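[1] please find the sequence and the predicted model below.
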Amino acid sequence: MKKRILICDDEEGIRESLNLILEDDYKISFANNGEEALEYLKKESTDLVILDIKMPKLDGLKTLKEIRKALPQQKVIIATGYQSIETATESSQLGAADYITKPFETEKILKTVSTIIHG
């Protein structure tokens, strides 16, 4: 059975890009924003969440805080096009498994996801 990944990003192009990279090896689901991701996680289990930082309504770091409250063991990768030491540090302090920057390199994404999901 394929491991499950939830991709949460408000940009359709990013969701599609990650889907193309990951769909052969993983079952992919999508959320357009943090609120949708939290609703999804209330109903479904997933092996990994890839979470954008900059999103309308509920940004990625606030979403990560809420995920930690509800599902402390949930594995989360923070993805951003706006890399900064502050967001990387905060992501790590909130328990993100990794912090990756856009645009994504296919091999790096595959390796990072595999390492986090499979150990």
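    Arrived safely.
[2] when you work out contacts or count neighbours from here on, use the C-alpha atoms and nothing else.
    Fine.
[3] correct me if wrong, but residue 100 is in a strand.
    Yes: using DSSP: H, G, I helix; E, B strand; the rest coil, the assignment for residue 100 is a strand.
[4] so who does it touch?
    Applying C-alpha atoms under 8 Å, 6 or more residues apart in numbering to residue 100 gives the contacts 77-80.
[5] and which of these is nearest to residue 98?
    residue 77 (4.9 Å; C-alpha to C-alpha).
[6] I figured that closest one was touching residue 60, is that so?
    No: using C-alpha atoms under 8 Å, residue 77 is not in contact with residue 60; the gap is 10.2 Å.
[7] who's more crowded, those two?
    Higher neighbour count among residue 77 and residue 60: residue 60, with 26 against 23, using other C-alpha atoms under 10 Å.
[8] you'd agree the more buried one is up against residue 51?
    Yes: shown here, residue 60 and residue 51 form a contact pair, counting by C-alpha under 8 Å, at 6.0 Å.
[9] before we go on, here's another structure to hold up against the first:
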Amino acid sequence: MRCLCDKTLKLTYADAEGHCGYQCQSCGAIWLPRKFIDSIKHTYHFSYIDFIAKRLLLERDVFQLCPDDGHTLKDYTLFEASFSECGCCGGVWFEKGELHNLLQNYESKSSDISALDKLDFLNLLNF
């Protein structure tokens, strides 16, 4: 996968804001595949269904393509955080700081397990 800002840069697997994702080391943007978005519920009081229901669609003249499958991303806002989502694969693109802005609106759950350990466990279960 490549960064939306600079197609020459590969996204790297990283712990971003305490969650697993793919991050651009240059601009700091984060790509969270659909299953990674849903896994936020393990560290925050977060519901994917509420996330989908409460977001507001933004109309933009510039279109970006999903770094995972090439479909057009739609722009949304929720709690003053802006992000782009792929309607096909459900992945979400956050510009630098936007995931942090979003997560500030959810109460965290206490846990001693790191985000990368959780993802490894979920992948083991074929989540």
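    Received the coordinates, thanks. Everything numeric here is computed off the predicted structure, so don't read it as measured data.
[10] tm score of chain vs chain?
    TM-score for the superposed chains, counting by TM-score structural alignment, normalised by the length of the first structure: 0.30, backed by 61 aligned residues with a C-alpha RMSD of 4.6 Å.
[11] want to throw the contacts of residue 100 of the first structure into a markdown table with distance to residue 90 of the first structure and secondary structure?
    Shown next, in a markdown table, are the contacts of residue 100 of the first structure (distance: C-alpha to C-alpha, whole Å; DSSP: H, G, I helix; E, B strand; the rest coil):
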| residue | distance to residue 90 of the first structure | secondary structure |
| --- | --- | --- |
| 77 | 13 | strand |
| 78 | 10 | strand |
| 79 | 13 | strand |
| 80 | 13 | strand |
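[12] what strand or helix carries residue 42 of the first structure?
    Under the criterion of DSSP states H and E, residue 42 of the first structure resides in helix 34-43.
[13] can you name the element that comes right after that helix?
    Helix 34-43 of the first structure is succeeded, C-terminally, by strand 48-52 (DSSP H and E).
[14] tell me the angle that following strand makes with helix 34-43.
    Interaxial angle, strand 48-52 of the first structure versus helix 34-43 (axes from the mean of the first three to the mean of the last three C-alpha atoms, to 10 degrees): 170 degrees.
[15] between the helix or strand where residue 16 of the first structure lies and strand 48-52, how many degrees?
    Using DSSP H and E, residue 16 of the first structure sits in helix 12-22. Helix 12-22 of the first structure runs at 150 degrees relative to strand 48-52, counting by the same axes, to 10 degrees.
[16] and helix 12-22 of the first structure, what does it pack against?
    With contacts taken as 3 or more C-alpha pairs under 8 Å, 6 or more residues apart in numbering; DSSP states H and E, helix 12-22 of the first structure sits against strand 3-8, strand 26-31, helix 106-118.
[17] tell me which of those sits nearest to residue 88 of the first structure.
    With C-alpha to C-alpha as the criterion, residue 88 of the first structure lies closest to helix 106-118 of those, at 15.8 Å.
[18] residue 93 of the second structure reaches residue 36, doesn't it?
    No: the pair residue 93 of the second structure / residue 36 is not scored as a contact, 11.7 Å apart, by C-alpha under 8 Å.
[19] of these two, who's got more company?
    residue 93 (28 against 20).
[20] just give the closest residue to the more buried one, not the sequence neighbours.
    Spatial nearest neighbour of residue 93 of the second structure, excluding adjacent residues (C-alpha to C-alpha, 6 or more residues apart in numbering): residue 31 at 4.6 Å.
[21] count the residues that sit near that neighbour.
    Each residue near residue 31 of the second structure was counted by other C-alpha under 10 Å, and the total is 32.
[22] list the residues that contact it.
    Contacts of residue 31 of the second structure by C-alpha under 8 Å, 6+ apart are 21-23, 91-94.
[23] tabulate the residues you listed in a markdown table, adding columns for secondary structure and distance to residue 124 of the second structure.
    Listed next are these as a markdown table, based on DSSP: H, G, I helix; E, B strand; the rest coil; distance: C-alpha to C-alpha, whole Å:
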| residue | secondary structure | distance to residue 124 of the second structure |
| --- | --- | --- |
| 21 | strand | 17 |
| 22 | strand | 19 |
| 23 | strand | 22 |
| 91 | coil | 20 |
| 92 | strand | 23 |
| 93 | strand | 25 |
| 94 | strand | 26 |
